[in-house]
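>>> the sequence isn't on hand, but the structure is:
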């Protein structure tokens, strides 16, 4: 197991040149032979992560305007540029509970508060390497799409005592769950809990029970996870989903409100909250949630045209026509890469016409023109049908519903 720094490939991400130089000098003095790559912006960082595999990433949390460190880690993990063998350390000058929660929710290997000493950096990096280096063969198997081989390697690691036992068991449970091997995932989680109750194992058992449609049992596991570790946010998200499946939207709303109160920097969590708030006609809460979706999702292109549409609809229900119009005007900028942009923009224009009758006929003419060029996508169709009904265009709505039925 190689936990020395000599041959490690390192990336430093920080928007201040002096900090990049300082960290680079520290690492070289600690034994890194190859000069670390550096990035001053999120865009530069993502390009470097896309182009090569790094053993160690030191990433500042606050990179100024646009994406921050959590965005980079989430995207790099999603794309496979940061894997189970990568040491990812989040660095920041901030220490507020809100920021720390946001940084840690993505699960970096360590969190370093500035100013950073060489001794502290060395300690965190070596601890990360001790944890991640044994996972290199597993990461290679997963990059090749060989989950079976990865599971076999994890079993060998358990037998030989190589690597961190908790990490091995957790990854084994995750791989089994993702591949549909529910009995294996359940067996691993139950074994972990017998040794020590941990939130991720209870949460995984909740996911397993959900897949089996054992919803009350799933709820029980997820509530246990929250008792064990209230700050473990996936348990809150899965619990809300289970409550929704049971038809308990009000309970799900309360769970998500509590989760957002703990950690609000999640597009998916805010989007789910926005949807349920709209269903419950909690318009002020819906406006707040959709606003966060748009603002959080803008730097990473996670924001969709539909999010802007939902925010505009929520403002309209609050009687805020000017704010709704402003959201629709910004839709082109916020969701420029969304292939459904023109259709959600059309839905937004029609929705505004519900409140501004002078806009009704021009909006309907624009809809007819758009439909001559393309078919309304399934994702937008029901919204268009509902809006046409609200406009009093019942026949037109019924024709659209029947003509484009899946």
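Structure received. Because the structure is a prediction, the values reported are computed rather than measured.

>>> going forward, measure contacts and count neighbours with C-alpha atoms only.
Fine.

>>> burial count for residue 229?
The number of residues packed near residue 229 is 15, by other CA atoms under 10 Å.

>>> what's the closest non-adjacent residue to it?
Closest residue to residue 229 apart from its sequence neighbours, by CA to CA, 6 or more residues apart in numbering: residue 199 at 5.8 Å.

>>> do I have it right that residue 40 meets residue 16?
Yes: using CA atoms under 8 Å, residue 40 is in contact with residue 16, at 6.8 Å.

>>> need the contact list for the residue nearest to residue 229.
Residue 199 makes contacts with 224, 225, 226, 228, 229, 232, 235, as judged by CA atoms under 8 Å, 6 or more residues apart in numbering.

>>> next, the one to line up against it:
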């Protein structure tokens, strides 16, 4: 036995192939190279669950699985996008189809290499040795990434790219991602532009779009991403990133169309199916939402990528359709998640909503009403974010009319709306959560208009030389409504007109206190998480 390298005895490998003979041959080849631990899997679904839970050093994965919901490249792309595959893992795709198109597809994926079956032991050893050599060469960069200092690691990656040292193209991707994470989008733009100057690269085009998003330049991001989609209509990442941009702009219908395209291009992608289902839910496309979320459940029942929010939305759809058996199964699953993570206020809230609806189904009206009031009482808490408002609104619009006083319900809905209508996107999210209830939708839109009027009048007053009065109004209304837009605007005007204010320091201190108390980060819009990972980004888990 000739060892592949000095560290191979400690390595863990997995072979994923639907053909038992191919699995056995590749497993024997790996063992002959010195690997002691080699697992075999026939189904791509099982591979996803294994790789989500346990890191492996080497993965050999077939490209095509007959009858499976996803391919090998799709499995790899999803694991990398969601930061579930360490950068140090050597992931090679394997195919029996030696056509130019098939090998080119593998080369364009994020795999470390491609092997054509049948593959000799010598070829396998050569490819693995090269991949592991590259991993070792980039070890200092991985170590810098693990340190947590994104700017330092970005500078190191950019230096490798600029000097055109080995693996400089990969270093350019890493530098772009890290500069964005370090809050320095212009440095990321510079890297992307340098790459594009040498030739077209889809990831660099998307990188420019992500730079615009990071700077809040939504219109520019939309133009950039629409141009990317026009250049390459088959780039699922471009469609998804455009969908996310359109969500931020509050154009949910256009976003759903782009997410449909992204999902159709990658039918095995569990997250995109969930995102499509969530957007359909918030647009009232109930049949589509139910179909996509049920399919996501079937694909990823045990997967870490199956989001609790997807279970909640599907449970609401089952409740509204009077599919009580399906609702009960989902409610039980959410209850189990809440019990397993007792410290999660988010899961407790979701569980509370579904228990409330179960009580309403059983005509335990007083129990349902008290549960709805308990949800509403949390709206004063600092961590009561947009998702919490959606859960609370979903409860109140589903209470049977005879159960709750109309004035009480209107007061709850108006309070939620005044706090959370900070943009068109958050407003449309609340509208979508209102379950088609005309009165609730009207209250949400009225609150949005009211917040807009307050902000506009304050800005007008500051421009006319009445900055102190404008800031005081924003602080008073911000405290009354708990609206982040008004609170943050008071901070902006306090800094801009500090020399004209009676006590700028006191205004800023009060605004800071209000921000800490009421301005919870928006982690989701239209049921889609605003995670650090962005389509088109490179996985940085080292």
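That came through fine. Since this is a predicted model, take the numbers as computed values, not measurements.

>>> gap between the aligned partner of residue 315 of the second structure in the first structure and residue 278 of the first structure?
Residue 315 of the second structure maps onto residue 312 in the first structure, with residues paired by TM-score structural alignment. Going from residue 312 of the first structure to residue 278 of the first structure by CA to CA, to the nearest Å gives 12 Å.

>>> now residue 60 of the first structure
Distance, residue 60 of the first structure to residue 278 of the first structure, using CA to CA: 36 Å.

>>> give me the more crowded residue out of those two.
Taking other CA under 10 Å, residue 60 of the first structure and residue 278 do not tie; residue 60 has more neighbours (28 against 21).

>>> tally of neighbours for the nearest residue to that one once chain neighbours are set aside?
The shortest distance from residue 60 of the first structure to any non-neighbouring residue, by CA to CA, 6+ apart, is to residue 91 (4.5 Å). Using other CA under 10 Å, the number of residues around residue 91 of the first structure comes to 22.

>>> could you look up the SS state of residue 91 of the first structure?
strand (DSSP: H, G, I helix; E, B strand; the rest coil).

>>> that one: what's it in contact with?
Here residue 91 of the first structure is in contact with 58, 59, 60, 61, 111, 112, 113, 114 (criterion: CA under 8 Å, 6+ apart).

>>> thinking again about what came up before, counterpart of the residue nearest to residue 229 of the first structure in the second structure?
In the second structure, residue 199 of the first structure lands on residue 202 (TM-score structural alignment).

>>> from residue 106 of the second structure, how far out is that match?
Taking CA to CA, one finds residue 202 of the second structure at 16 Å from residue 106 of the second structure.

>>> out of the contacts of residue 199 of the first structure, which end up buried?
Among the contacts of residue 199 of the first structure, those classed as buried by neighbour count (16 or more other CA atoms under 10 Å) are 224, 225, 226, 232, 235.

>>> show me the two of the residues you listed that sit farthest apart.
Across those, no pair lies farther apart than 224 and 232, at 11.3 Å, counting by CA to CA.

>>> need the three-state assignment for residue 111 of the second structure.
Under three-state DSSP, residue 111 of the second structure comes out as coil.

>>> what does residue 139 of the first structure correspond to in the second structure?
Aligning on TM-score structural alignment places residue 139 of the first structure opposite residue 142 in the second structure.

>>> name the residues of the host helix or strand of that match that are buried.
Assigning secondary structure by DSSP states H and E places residue 142 of the second structure in helix 139-146. For helix 139-146 of the second structure, the neighbour count (16+ other CA under 10 Å) marks 141, 142, 144, 145 as buried.

>>> which residues of the first structure does the lengthiest helix in the second structure align to?
As assigned by DSSP state H, the longest helix anywhere in the second structure is helix 438-463. Helix 438-463 of the second structure corresponds to no residues in the first structure, going by TM-score structural alignment.

>>> give the other helices and strands that that helix contacts.
Contact partners of helix 438-463 of the second structure among helices and strands, from 3 or more CA pairs under 8 Å, 6 or more residues apart in numbering; DSSP states H and E: helix 406-420, helix 424-433, helix 467-481, helix 484-496.

>>> for residue 195 of the second structure, find the nearest of the ones you listed.
Closest of those to residue 195 of the second structure is helix 424-433, at 33.3 Å (criterion: CA to CA).

>>> hmm, who's touching the closest one?
Helix 424-433 of the second structure is contacted by residues 247-252, 281-284, 386, 389-390, 393-394, 417, 420-421, 440-441, 444-445, 448, 525-526 when judged by CA under 8 Å, 6+ apart.

>>> buried subset of the residues you listed as a PyMOL selection?
To isolate the buried members of the contacts of helix 424-433 of the second structure in PyMOL, using 16+ other CA under 10 Å:
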select buried, resi 247+248+249+250+251+252+281+282+283+284+386+389+390+393+394+417+420+421+440+441+444+445+448+525+526
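
>>> give me the distance between the match of residue 139 of the first structure and residue 11 of the second structure.
Separation of residue 142 of the second structure from residue 11 of the second structure (CA to CA): 18 Å.

>>> related to what we said a few turns ago, for the buried ones among the contacts of residue 199 of the first structure, give me JSON lines that also has secondary structure.
Formatted as JSON lines, those follow (three-state DSSP):
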{"residue": "224", "secondary structure": "helix"}
{"residue": "225", "secondary structure": "helix"}
{"residue": "226", "secondary structure": "helix"}
{"residue": "232", "secondary structure": "coil"}
{"residue": "235", "secondary structure": "helix"}
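
>>> from those, which is closest to residue 123 of the first structure?
Of all these, residue 123 of the first structure sits closest to residue 232, with 25.4 Å by CA to CA.

>>> run a quick neighbour tally on the counterpart of residue 329 of the second structure in the first structure.
With TM-score structural alignment as the criterion, residue 329 of the second structure lines up with residue 329 in the first structure. For residue 329 of the first structure, the count of nearby residues is 15 (other CA under 10 Å).

>>> quick one on the thing from earlier: closest to residue 193 of the second structure out of the helices and strands packed on helix 438-463 of the second structure?
Minimum separation from residue 193 of the second structure across these (CA to CA) falls at helix 424-433, 30.4 Å.

>>> would you map the helices across the stretch 251-400 of the first structure?
Counting by DSSP state H, counting those that start in this stretch, the stretch 251-400 of the first structure has helices at residues 267-279, 283-297, 305-317, 321-334, 341-353, 360-373, 378-390, 394-403.
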